[in-house]
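K.L.:
make a model of this:
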Amino acid sequence: MKVVKFGGSSLANGTQFRKVANIILADKERRIVVVSAPGKRHENDIKTTDLLINLADSITNGGNESLALNGVLERFAVIIRELELNDNLLTSIENHLNELIDFYRNDEARLLDALKASGENQNAKIMAAFLSNLGEEAHYVSPKEAGMIVTDQPGNARILPEAYGEIQKLRNRSGILVIPGFFGYSKLGNIVTFPRGGSDISGSIIAAGVEAEEYENFTDVDSVYSVNPNLVENPHEMKEISYQEMRELAYSGFSVFHDEALQPVVIKKIPVTVKNTNHPEAPGTRIVSRRSPNGQPVVGIASDKDFCSINITKYLMNTEVGFGRHLLEILEDEGISFEHTPSGIDNMSVIIKSHHFENGKEERVLHRIKTELSVEDVQVERNLAMVMVVGEGMFKTLGVASKATVALSEAGVNIKMINQGSSEVSMMFGVDEKDVDLAVKSLYHAYFTAVEEPTKA
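P.N.:
The predicted model follows:
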């Protein structure tokens, strides 16, 4: 059994739906299908999820509710007409949306979650209906029926351990099962959405729950590239990558996978294949527990922005028992998670996402650090970006770090900090945000551009 997930660009219109149906039917092992909401049909289009968010906002803030609702319905209507499905399907979608609006109208957070989830939910019904129309045995399965039992915090669903036993029962179902991604149901019966990358999370959870042979994730690229393809021409394609490498790259800004989406399949060691809906014959990129060595120490380079650094100095800091614990407790009290903590004997830096310092948190944190830790100096450095060089082969290869520092130096990029995890799967470089693209390009060319041999006389 394979679990196959299709992203929004794969389901943007009727033409894409037909491609998806052909992919599903080309492999009888593709028995469970997880779908996203319809994505953009062209560059200036609006995603269905954004239309639904606009609808929720119109209801909450007294906007033109009817106009917003019609915008959502028209998006589904176009797909239904293109697929030549019964108009009763659109009526059912309209009735369901109105029921959600009536039920959650006075609960802003629940209304937003319920409407956001409707993009995936209704798209799954359309896909099941289309497959049935082609003569296949296909069933729409709601996340509640599938056993997607989650926590109850709106917009931040987490799967509960008991869900996996329920999800495993899907193996006993016949036909093709079409399940909407992005959300589950709490024990109180509420619709609760996952954070960003939610449909990928759903697909991963279901693949782990049914112990699938493989989890195929279809998107709009032939494979995962070693760098942002918008930065370099003809970027290197990764044929195989390990879970750990993908986790590091996803955390650092790779848009193919949200870093939380891999966790369920990692635990079960289920291989993931990223493939292209528009070019399904391409082999794609396989994400596996252990990959075969290919002689290349670095597999990818990624970057992310909007960081700041809390830089702390105190003489004999290294001799003060509990200093680091006390510092992190201050952050914990404010609900702030940290990204990196490079340190020296008398200084320590804590890297956090900039948004954590909003709503007065910065002032409170700095005041507590000064008064409770009696530091000599504490400063905040802003507008930082983190560049991550990732590859399991790095720890066995000499000169990887020096190649990076030379490349950055020659490009004129000032390195603000360097950090390497104990697993030696990644190296992190902190740079000014304005230099981040230049840093990524210089590192990519250092590791992936072949050096031409000089012409012999």
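
K.L.:
from here on, contacts and neighbour counts on C-alpha atoms
P.N.:
OK.

K.L.:
what strand or helix carries residue 248?
P.N.:
helix 243-251 (DSSP states H and E).

K.L.:
which SSE is immediately downstream of that helix?
P.N.:
Next element after helix 243-251 (DSSP H and E): helix 263-268.

K.L.:
what is that following helix packed up against?
P.N.:
If you count contacts as 3 or more CA pairs under 8 Å, 6 or more residues apart in numbering; DSSP states H and E, helix 263-268 packs onto helix 198-209.

K.L.:
pull the residues that contact the helix it packs on.
P.N.:
2-5, 7, 34-36, 164-165, 167-168, 180-183, 194, 214-215, 217, 257-258, 260-265, 268, 270 (CA atoms under 8 Å, 6 or more residues apart in numbering).

K.L.:
now the other sequence, so there's something to compare against:
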Amino acid sequence: MKVVKFGGSSLATGEQFDKVVNIIRADPERQVIVTSAPGKRNKADVKVTDLLIQYAQQVLAQQDFSTTVAQITNRYQDISDHFALPATTLQTITHKLGALATTTFADDDHLMADFKAHGELLNAILLAAVLNEQAIPAKFLDPRDAGFLVDGEPNNADVLDETYLNLSHLSLSGARIVFPGFFGYSPSGDIYTFTRGGSDITGAILSRGFKADLYENFTDVDAIYTVDNHIVPHPAVISKMSYREMRELSYAGFSVFQDEAIIPAVQGQVPVNVKNTNNPTAPGTLIVPEQFLFNPANPITGIACSDRFSALYLHRYLLNKEIGFTLKLLEIFQRYGISYEHMPSGIDDLTIIFDQSKLDSATIKALCHDIRETLKPDYLEWIDDYAIIMVVGEGIAHTVDTMGKVIDSLTQHGIAIQMINQGASRISIMIGTQRKDAAAAVRHIYDTFFVKSEV
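P.N.:
The predicted structure follows:
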């Protein structure tokens, strides 16, 4: 049995629905289908989720929302008309959409979560109707009826373990199940959404809960590439990779999955196949649980970079002999509610790397002040100009010269390395550079391991 998730671009128009229907029809093993909300039809278009957020904001501000509701309705109307569905389907969608404005919610966060979730909810209802109209027996399954339970915050949900037990009791025989992504229900019955892109998370949860043989994630790309194609044109395709390679690369900017999206599939040991709705016969990229999968001919699987980081550099003589220095530093972070990403150190030096998107200038200023007052460093510098490059591959752990080749590829082109670290798993090498050098660094590393290896 396969769980299949379709992204927003795959479900944006009637023509795209045609492709989805053909993909589902082509394989009877595709028994559980997870929907996203309709995405953009073109670059100037607006996603339905963004229209629903606008609708919610207008309701909260007591503004006229009729135009926004009409825009949302028209998106589903166009798809319904494409398949000449009975009027009852759109009536159901219209009723649910209109009822949002008159529903009482516990607070604004609960309202926003409920509104946002309806993009996926309504699209699942619509896809089930389309499949039945196309002689593919299907039924819409509401997460409430499936026992898909979550907790956390209304707009940042976490799945409850009870969900997996509930899913294991559901029968998958007969009609295909169409399941809306992105949200679940709290134990009190409120809709909670995952973070944006949460339909990937839903698909992974269902894959684990139903003990699927494969989780197919259909997007608008043929495969996962070894590097961002905006940095290296026409990069090599990754045909197969391990879960932990995917996690390492996602952390540094790979955008196919959010970092946490794949975790339920990892826990359930379910292989994930990333495929293209617009080219479904392409093999795509297979993400597998084997932890020691590697290509002896090329130890590198992928290269990713991100410039969302900042660093705090501390220098103090005899730092290595001072007991409790790091503890005091961590206590300061705790007071500010700050987590750090990495902390490479030397005998007199310490660099702490942060996700800059989680900090503001006032917090940074206050944080540096408290560190100076408490720890009395000889030198302290906050570095905003920081990018991190991740070189990832299971084969790194099995070769002795990979680190040297990475360093040579940068130093030979005059790129300064501000930090370099190999993780305990030995499958990734982390490099810190100035932001202006990040793209060039990725290109030079790619040329060393992929272009030259192909000659």
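
K.L.:
now the TM-score, please.
P.N.:
Once superposed, the chains reach a TM-score of 0.95 (TM-score structural alignment, normalised by the length of the second structure), with 453 aligned residues with a CA RMSD of 1.8 Å.

K.L.:
and the helix holding residue 248 of the first structure, which residues are buried?
P.N.:
Within helix 243-251 of the first structure, the residues that count as buried by 16 or more other CA atoms under 10 Å are 243, 244, 245, 246, 247, 248, 249, 250, 251.

K.L.:
circling back: are any of the contacts of helix 198-209 of the first structure buried, and which?
P.N.:
2-5, 7, 34-36, 164, 167-168, 180-183, 194, 214-215, 217, 257-258, 260-265, 270.

K.L.:
which stretches of the first structure form helices?
P.N.:
For the first structure, the helices defined by DSSP state H occupy 14-25, 48-60, 65-82, 88-104, 108-133, 143-146, 163-168, 198-209, 243-251, 263-268, 323-333, 361-373, 400-410, 436-448.

K.L.:
to residue 341 of the first structure, which of these lies closest?
P.N.:
helix 323-333 (9.7 Å; CA to CA).

K.L.:
which positions in stretch 129-144 of the first structure come out as buried?
P.N.:
So for stretch 129-144 of the first structure, counting by 16+ other CA under 10 Å, buried means 129, 130, 131, 138, 139, 140, 141, 142, 143, 144.

K.L.:
closest to residue 384 of the first structure among the residues you listed?
P.N.:
residue 143 (39.9 Å).

K.L.:
ok, the closest one touching residue 177?
P.N.:
No: look at residue 143 of the first structure against residue 177 with CA atoms under 8 Å: they stay out of range, at 11.3 Å.

K.L.:
distance from stretch 195-202 of the second structure to the middle of the chain?
P.N.:
Centroid separation between stretch 195-202 of the second structure and its chain, computed with CA atoms, centre = their mean, to the nearest Å, is 7 Å.

K.L.:
for stretch 329-345 of the first structure, same thing?
P.N.:
Worked out by CA atoms, centre = their mean, stretch 329-345 of the first structure lies 24 Å from the chain centre.

K.L.:
in the second structure, which residues correspond to that stretch?
P.N.:
Mapped onto the second structure using TM-score structural alignment, stretch 329-345 of the first structure spans residues 331-347.

K.L.:
count of neighbours near the residue nearest to residue 46 of the second structure when sequence neighbours are not counted?
P.N.:
Closest residue to residue 46 of the second structure apart from its sequence neighbours, by CA to CA, 6 or more residues apart in numbering: residue 40 at 5.6 Å. If you count neighbours by other CA atoms under 10 Å, residue 40 of the second structure ends up with 17.

K.L.:
sorry, back to before: now the helix holding residue 248 of the first structure on the second structure. Mean distance?
P.N.:
Mean deviation of helix 243-251 of the first structure relative to the second structure after superposition (mean CA distance after the TM-score superposition for the first structure): 0.6 Å.

K.L.:
contacts for that helix, please.
P.N.:
256-259, 262, 266, 287-290, 299-302, 388, 390-392, 425-426.

K.L.:
ok, residue 80 of the second structure touching residue 90?
P.N.:
Yes: counting by CA under 8 Å, residue 90 is a contact partner of residue 80 of the second structure at 7.2 Å.

K.L.:
wait, doesn't residue 196 of the first structure sit right on residue 256?
P.N.:
No: contact criterion CA under 8 Å: residue 196 of the first structure and residue 256 do not qualify, at 11.8 Å.

K.L.:
what about the residue sitting nearest the centre point of the first structure, distance to residue 214 of the first structure?
P.N.:
Using CA atoms, centre = their mean, the residue of the first structure that lies closest to the mean C-alpha position is residue 258, 1.7 Å off. Residue 258 of the first structure sits 18 Å away from residue 214 of the first structure, going by CA to CA, to the nearest Å.
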